[in-house]
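# quick one, structure for this:
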Amino acid sequence: MAHIESTGNIPKKMKAVVNYAPGDFRLEEVDVPEIGPEEVLIKVGGCGICAGDVKTFHGAARIWGGDGQPAYVKPPVIPGHEFYGKVVALGEGASKKYGLKLGDWATSEQIIPCGICRYCLRGEYWMCEVHNIYGYQKHDAEGGFAEYMRFPATARNHKLPEGFPLHMAPYIEPLGCAIHAVERADIQLDDVVVIAGIGPLGFGMLQTARLKNPKLLIAIDAKEKRLNLAKELGADLVMNPLKEDVVAKVKDLTDGYGCDVYIHASGNPKGVHQGMNMIRKLGRYVEFSVFNEPTLLDWSIIGDVKEIEIRGAHLSPYTYPAAIRFIQEGKVKAEDIITHEFPLVEFEKGMELAEKGDESIKVVLVP
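Reported below is the predicted structural model:
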């Protein structure tokens, strides 16, 4: 039998939110995960509610397999992929593999790569063909809406350094994604950059883009509270598309040319049209959204009209160390982004608040 190092006093049962179907999330008592070689068990300290969790709850086709899309979620499964926790058990070889010891605080990247597909073998693990992500596939990747959580043997785990502000740890995953999107944008010093959709991801993109020091950094959102915070966190200008013609305004600011970089993170199809009209010829458009509905577009603008460079951005490859460092050093401020915490038993209230987004930005569940 493989050796397991443990703190002891780990219960057999735990409370967890279980996703059975769209609209059917239940708080239940389930078994605490068992671990094997090179696996890790954490006692969850907190887990953020992602927009993807809300869309899963409402049965988005992109996630549940409607409208010709492949099914992504495989219930019943415990949701949650923005988590952190204290290491309470280590399978044989896990301590050496991950540099972890009992009592450490740790997190794990949202994707659990298979390690053997074409993409993993090339180091492109975030596009793993199997593509297990915590919170969507039962057994392979149970998530963090629970008291305990297992990190499988192929997971990419990260120790949180001494002195890390733990209450901000649920923001590591969104920030890692934001950093990747900004890196994909290849921002230059003379660029006019637009971030469209200032939610948790957008705030991370905004602050990371600020570190690139572009000529002009613009934030676009329909919520005034978020725009006010965007000013404090580095935006040179903020715009509300419900109150002004943002395309015309950006063109006026750029002698009629348009912005050099447009990063879209709202998930709203209108943001795609807005970006295509706002961006200059030969500009760079970065898409980081999960859409609830198809987006229709005359593709002539991409090639024949503007020759736009379109780049997707998916997950957070190789960015967790930077995200952890940015938060710890205060280069990215998360205090005002994590706005609410709820106990796990009040997950429904947390989901509702996260969905509306009027009073909240990032909502965290605490077991």
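# please count neighbours and contacts with C-alpha atoms only from this point.
OK.
# name the nearest residue to Ile324, ignoring sequence neighbours.
Ile172 (6.2 Å; Cα to Cα, 6 or more residues apart in numbering).
# pretty sure that neighbour contacts Arg325?
No - under the criterion of Cα atoms under 8 Å, Ile172 makes no contact with Arg325, lying 9.6 Å away.
# between the two, who's got more neighbours?
Neighbour totals were compared for Ile172 and Arg325, and Ile172 leads with 29 against 16 (other Cα atoms under 10 Å).
# pull up the gap between the more buried one and Val193, please.
Distance of Ile172 to Val193, computed by Cα to Cα, to the nearest Å: 23 Å.
# quick one on the thing from earlier: tell me if I am right that the residue nearest to Ile324 is in a strand.
No - inclusion of Ile172 in a strand is not indicated when DSSP: H, G, I helix; E, B strand; the rest coil is applied; the result is helix.
# who's in contact with it?
Taking Cα atoms under 8 Å, 6 or more residues apart in numbering, we find Ile172 in contact with Glu82, Tyr320, Ala323, Ile324, Ile327.
# neighbours around Cys120, how many?
With other Cα under 10 Å as criterion, Cys120 counts 17.
# that's a strand at it, yeah?
No - assessed by three-state DSSP, Cys120 does not belong to a strand; its assignment is helix.
# so what's it closest to, chain neighbours aside?
Cys128 (5.8 Å).
# Ala219 versus that neighbour, what's the distance?
32 Å.
# what's the answer for Gly46, then?
Gly46 is 29 Å from Ala219, by Cα to Cα.
# let's see this one next, to set against the first:
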Amino acid sequence: MQHLTTRPSAATSMCEVHNILGFQREVAEGGMAEYMRVPARARLHRIPETLTRAQSAFIEPLACGIHAVNRGDIQLDDTVVIAGAGPIGLAMVQVAHLKTPKKLIVIDMLDARLELAQKFGADVVLNPARDDIAAEVRGLTGGYGCDVYIEATGAPSGVRQGLEIIRKLGRFVEFSVFGKETSVDWSIIGDRKELEVRGAHLSPHTFPVAIDLLSRGLVTTDGIVTHELPLAQFEEGFRMATAAESIKVLLIP
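Here you go, the predicted model:
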């Protein structure tokens, strides 16, 4: 089995093309087809035969999670908050746990996902539907706030929440793609807290790391891949993928 991305040059600037073939709008041709056209400069990542179908399908979201966690530059004495425990958020939890921060906090609206986050290494899980997130994080950090906040909710409230609970000089990693514009008080970023705001775009250079972590059993898909359906049931699969009953759904050719 193989996974496809475009080939980066030796440089690591944002000027490079970094496309996931069959995924992004610009290179979507083939994503739902029996065959796809692979550019001459594409890079193929060989997947070990020891990986299961579920693990292989999880490589791309895991690679995204690895990149976002790396952007957070997590240190041993950091309190880290990951907001959003979807498939990529749960990948982030596992990777952040491998960084051994002082405390790892995960926020989500669904308790089933928070339970998984705890299994994956979260020290504290919080649900905004019942928990006062700001008060809880301040209580856990002596009133300072978290050192690193990784936003993976895709909701404007997740951004505002992060700006409230992060400490001065903290590192705010924005990973989500939003359905609409998000407005915040920029004076929090500059005048009040002097934050480092870092974007995280997909998975540059992290596919090999994702494959290695899965191969060594350091990251799991258990509980994340909740359903596997035959391709003929794709309509049901897409419905389930947007429902609370599932996390990640696989369609099997």
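# hey, where'd the strands end up in the stretch 1-150 of the first structure?
Taking DSSP state E, counting those that start in this stretch, the strands of the stretch 1-150 of the first structure run over residues 4-6, 13-21, 24-31, 40-48, 82-91, 105-108, 111-112, 132-133, 148-151.
# which one in the second structure is aligned with the residue nearest to Ile324 of the first structure?
Here Ile172 of the first structure is matched to Ile59 in the second structure, going by TM-score structural alignment.
# ok, Ala322 of the first structure next?
Under TM-score structural alignment, Ala322 of the first structure pairs with Val209 in the second structure.
# kindly report the same for Val182 of the first structure.
Match for Val182 of the first structure (TM-score structural alignment): Val69.
# and that match, how many neighbours?
26.
# same thing with Ala185 of the first structure?
25.
# relative to Gly283 of the first structure, how far out is it?
10 Å.
# which residues are common contacts for the two?
Val261.
# ends of stretch 32-50 of the second structure, how far apart?
Start-to-end, stretch 32-50 of the second structure (Cα to Cα) is 26 Å.
# how far off centre is that stretch?
Offset of stretch 32-50 of the second structure from its chain centre (Cα atoms, centre = their mean, to the nearest Å): 22 Å.
# list the buried residues in that stretch.
Val38, Ala42, Ile47 (16 or more other Cα atoms under 10 Å).
# going by distance to His201 of the second structure, which of those residues wins?
His201 of the second structure lies nearest to Ala42 out of those, by Cα to Cα, at 18.3 Å.
# now check the first structure for the residue matching the closest one.
The alignment partner of Ala42 of the second structure in the first structure, by TM-score structural alignment, is Ala155.
# that older thread, who's more crowded, Cys128 and Ala219 of the first structure?
Neighbour count, other Cα under 10 Å: between Cys128 of the first structure and Ala219, Ala219 has more, with 26 against 20.
# contact partners for that one?
Val194, Ile195, Ala196, Gly197, Ile198, Leu206, Leu227, Ala230, Ala235, Leu237, Val238, Met239.
# if I line the two up, what does Ser300 of the first structure land on in the second structure?
In the second structure, Ser300 of the first structure lands on Ser187 (TM-score structural alignment).
# what span of the second structure is stretch 232-252 of the first structure aligned with?
Stretch 232-252 of the first structure maps onto residues 119-139 of the second structure, going by TM-score structural alignment.
# show me what Ala209 of the first structure lines up with in the second structure.
Ala209 of the first structure maps onto Ala96 in the second structure, by TM-score structural alignment.
# what about its match, distance to Lys102 of the second structure?
11 Å.
# more neighbours: which of those two?
The residue with more neighbours, out of Ala96 of the second structure and Lys102, is Ala96; 26 against 14, by other Cα under 10 Å.
# hang on, the more buried one in a strand?
No - counting by three-state DSSP, Ala96 of the second structure is not part of a strand but helix.
# if I pick it, what's in contact with it?
Val69, Ile74, Leu104.
# what does Ala222 of the first structure give?
Asn240, Pro241, Leu242.
# rerun that using 6 Å as the cut-off
Asn240 (Cα atoms under 6 Å, 6 or more residues apart in numbering).
# and it, what pairs with it in the second structure?
Counting by TM-score structural alignment, the partner of Ala222 of the first structure is Met109.
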